[in-house]
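# This is the structure alone, sequence omitted:
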């Protein structure tokens, strides 16, 4: 395109020049060797242009003839190189497809057309073919040879790392990854592997320094780097909590500055503040995270922040959490649990049922069963809530690579992956939640009535010979035995499971009431 534009500009310039000369006619006289030559300016200009063109054509012809041997040699060399690269490309595709025979054939052809010292991909093709054929020693030798060449060092280290990881040689894989990181910190696989190895060994300071190098090398973007650094600071704070609570507090607060709703960092920061007896700061940290991310562990830590609080005081703290995040299932459950501990059964039941309407879960049904047991003791209603809990959606937990942990961990114990734990329902416990709200309504509607029973007041009789000589005048000191009257059942509810004798919450009307003997009052 540029050449075409240059040619057009040159033609326009020549046309403009000849038109300018045609508008200004004149004569040109040349006296040379006794001869007088006269011509017009237009003819003279045409002659000059033709002379320049002739000189350029002659120079091009001479140059072409002079350089023709080299051009011919370069043409055949390029043709051979193209055939070699075509064979190399076909071999790499065959190796990727798992065709070791074709890969070996193309490797031999490429070696015949290309020089192995000038094209390192031939070694890569041979190594891939050796891996397909199961020749691990040969592949490792080729990768080692590539790692010694500055041009293919990164490729060789990558191959050695993958091979060591596949064989389970974790120490060798770690050394290869660290070598690659030292020589090329911009490699994502090497930086990630080295970071995970340092985290698995608890070397948090080294991991943080490596993360800073990755950020400078632009291996990770800002959001990813902030997330990983928050995890590293939280893990470091967890290790320092017992021995160095002040340092643990600073690291946890630093993690919260990077991720404002990071629950593990908030819990560690609150514990560190409590070690310093700073209740206000601990409460403030938990409240800020609660506003962004309501979490049951935050609620439990906040309600039980002071060990000497009574059940009523804990209920007030739970109600404060509800005020910070109203109309939230976790807020309602926190208040319900605290109300149950404070024996305010009405409030506990109403909050639990409100949470059930918003988000049915196994935890809500179990809480309702606890409330039922503490308030009424009706076994039929308790079993009703327990059966509903079995059918309800399961509760979330800290899960990483299929492993469920009671607490958050920075590294997965299964794969060693950093920041693998998530707060979610375990995969093997995920059920059908499409009609969970309808099932919750049915569970509340089908709740059996409370079975009410009354026992007659015990009759006090004076045992023969129970009067003491010293109480003859007052006749007040007696020994009594209580003979309770048979129980009168106001309402017999239909049995919830099986026959009435199998249900401890419902008395069999055909069975005579048992006589209970009370101990003497005095």
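Good, I have the coordinates. Not measured: the values here are computed from a predicted model.
# alpha carbons only for contacts and neighbour counts from here, please
OK.
# what's the closest residue in space to residue 103 that isn't next to it in sequence in contact with, if anything?
Spatial nearest neighbour of residue 103, excluding adjacent residues (CA to CA, 6 or more residues apart in numbering): residue 91 at 4.4 Å. The neighbours of residue 91, taking CA atoms under 8 Å, 6 or more residues apart in numbering as the test, are 102, 103, 104, 105, 106, 107, 125.
# Name the helix or strand for residue 91, please.
Following DSSP states H and E, one finds residue 91 within helix 41-97.
# Tell me if residue 481 really is in a strand.
Yes. The assignment for residue 481, made by DSSP: H, G, I helix; E, B strand; the rest coil, places it in a strand.
# Give me the neighbour count for it.
18 (other CA atoms under 10 Å).
# residues in contact with stretch 208-228?
With CA under 8 Å, 6+ apart, stretch 208-228 has contacts from 185, 186, 187, 188, 191, 195, 229, 232, 258, 259, 419.
# Kindly report the same for stretch 148-161.
Here stretch 148-161 has contacts from 120, 140, 142-147, 172-174, 176-177, 180, 184, using CA under 8 Å, 6+ apart.
# Would you write a ChimeraX line that selects the buried entries of those?
To isolate the buried subset of the contacts of stretch 148-161 in ChimeraX, counting by 16 or more other CA atoms under 10 Å, use the following:
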select :140,142,143,144,146,147,173,174,176,177,180
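# Closest one of the contacts of stretch 148-161 to residue 334?
Nearest to residue 334 among those, counting by CA to CA, is residue 174 at 45.6 Å.
# my guess is the closest one meets residue 195, correct?
No. Assessed by CA atoms under 8 Å, residue 174 is found out of contact with residue 195, at 9.9 Å.
# re earlier: going by neighbour count, which of the contacts of residue 91 comes out on top?
Going by other CA under 10 Å, residue 103 tops the contacts of residue 91 with 28 neighbours.
# adding another structure so you can compare the two:
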């Protein structure tokens, strides 16, 4: 573009000069070797310009002839280079596609057209072809050569790192990652790998130092950096909690400044305050965290913050949590547990059933079984709730890579991945788990409770005779069938026994209404005999 502009300006200047001469005519006389030549000024200017153009054209012809051998050589060299790069590109594509034969063929053609000293990517193609063919030792040697070359150092180190990970040589992989991170801190894979290895080793100070301040980068990168810093600070706080509660508290509070709803950091800060006998600040942290997350671990620590509290005090603290987050399954569950400790069975049962309606899960049904065991000891009802617990979804837990942990951890013990643990419901081995939040399942479980055990008069013993009782529950007749062991037959008359064939009650699905007033008052006498008439 600039050349075209310069040429246009030159033509315009030349035309302007000729126009200027045309407006000012004149005569020019030249005497040379006794000869006189007369001409106009315009003709003289035209001759001068033509002479200059002829000289320039002649020089161009001479230069082209003089440099033609080099130009021809350069043309064929460029053509050879282009063919080599085309073969290299085709070979890399073949290696990426897993075509070992194609990659090997293109490698041979590339070596014939290009020099490995001029194009380091030939080493990469050779290493990739060796890996596809299963010659891992040759590939590793190629990566080592690339790691020694300043131009391909990062590429070679990454290849060695991936090869070490494939072989399970974690120590070698760690060294390659740290070497790459030292030489090129901008490489994300190297920094992340070194960070994970230091975190897996529990070297939290070095991990935080490697993480840096994270001031540069996009908004998403800054968010990721802040999350990792929260995790590392919380992990260091957990490691320092027993030996240095004050330092653990400082780290946990710094983590809470970056992530206000990060439950593990809040729990560690509260535990540190409790070890310093500062219940007020610990409660303030837990209450703030409870309002934001309603986490089960927060509720447990808040209710049992002081070891010397009575069961009544714990119940009051649980009810305070419920007041902060009404109609919350975790709050209702905490109140039910505390009420069971105070032997307030009515309150415990009411809150546990409400929690089961909001979020049916294993621990809630087990709590109902504990309430039944403590209040009535009825084995039928206890087995009923245990059966519902088997069908219900499992409780949320800290889960990472298919395993669960009782407490949060910063690194997955399976893969070594940082920030892998999440608070979620583990995968249940049972098919068709009950949908969380389904009140119909809990209502049916409560409605189909077996009646309280009722002692009755011994029936006339017969061989394989079914005893049938009708018990009025919630003003609806419910037929309960039991089987009596065989005994010798004595004076069996039609008036004393009616043969009954009551099929075994089929297990009902996990659905229904919640209210169960229980056995009607007066159904069981104080002496233990039934107040109902047999058939």
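Looks like it arrived, so ask away. Quantities reported herein were computed from a predicted structural model and do not represent experimental measurements.
# so which of the contacts of stretch 208-228 of the first structure comes closest to residue 303 of the first structure?
Using CA to CA, the contacts of stretch 208-228 of the first structure come closest to residue 303 of the first structure at residue 259, 23.3 Å.
# Might you report the residue contacts of the closest one?
Counted by CA under 8 Å, 6+ apart, residue 259 of the first structure has contacts 226, 227, 230.
# In helices, which of those residues appear?
The members of those that map onto helices under DSSP state H are 226, 227, 230.
# For residue 488 of the first structure, see how far away the closest residue to residue 506 of the first structure other than its chain neighbours is.
In space, and not counting its chain neighbours, residue 506 of the first structure is closest to residue 500: 5.8 Å by CA to CA, 6+ apart. Residue 500 of the first structure is 16 Å from residue 488 of the first structure, where distance means CA to CA, to the nearest Å.
# Name the residue in these two with the higher neighbour count.
Ranked by neighbour count (other CA under 10 Å), residue 500 of the first structure and residue 488 place residue 500 first, with 18 against 12.
# Now do the more buried one against residue 282 of the first structure, distance only.
53 Å.
# got it, and residue 140 of the first structure?
In this view, residue 140 of the first structure and residue 282 of the first structure are 55 Å apart by CA to CA.
# what's the answer for residue 326 of the first structure, then?
With the distance defined as CA to CA, residue 326 of the first structure ends up 21 Å from residue 282 of the first structure.
# between the two, which one's more packed in?
residue 282 (24 against 14).
# Quick check: closest non-adjacent residue to that one.
Among residues not flanking residue 282 of the first structure along the chain, residue 270 sits closest, at 4.3 Å (CA to CA, 6+ apart).
# Next one: residue 399 of the second structure from residue 287 of the second structure, what distance?
25 Å.
# Neighbour count for these two, which is higher?
Ranked by neighbour count (other CA under 10 Å), residue 399 of the second structure and residue 287 place residue 399 first, with 22 against 19.
# helices or strands next to the strand or helix carrying that one in the packing?
Using DSSP H and E, residue 399 of the second structure falls within strand 397-400. With contacts taken as 3 or more CA pairs under 8 Å, 6 or more residues apart in numbering; DSSP states H and E, strand 397-400 of the second structure sits against strand 403-405, strand 422-424.
# How far does that strand sit from its chain's centre?
Strand 397-400 of the second structure sits 11 Å away from the centroid of its parent chain (CA atoms, centre = their mean, to the nearest Å).
# Helix, strand, or coil at residue 377 of the second structure?
coil.
# all helices of the stretch 151-300 of the second structure, in order?
Listed from the start of the chain, the stretch 151-300 of the second structure has helices (DSSP state H, counting those that start in this stretch) covering 153-167, 170-183, 188-200, 204-211, 219-240, 245-258, 263-275, 279-293, 296-303.
# Point out the most buried one among the ones you listed.
Burial of the helices of the stretch 151-300 of the second structure is given as mean neighbour count (mean count of other CA atoms under 10 Å); helix 263-275 ranks first at a mean of 24.
# measure the counterpart of the residue nearest to residue 103 of the first structure in the second structure to residue 99 of the second structure for me?
Under the alignment defined by TM-score structural alignment, residue 91 of the first structure is paired with residue 91 of the second structure. Taking CA to CA as the measure, residue 91 of the second structure falls 9 Å from residue 99 of the second structure.
# which non-adjacent residue is nearest residue 279 of the first structure?
Looking at residue 279 of the first structure with CA to CA, 6+ apart, the closest residue is residue 273, at 6.8 Å.
# wait, what's in contact with residue 146 of the first structure?
Going by CA under 8 Å, 6+ apart, residue 146 of the first structure touches 120, 123, 152, 153, 155, 156, 157.
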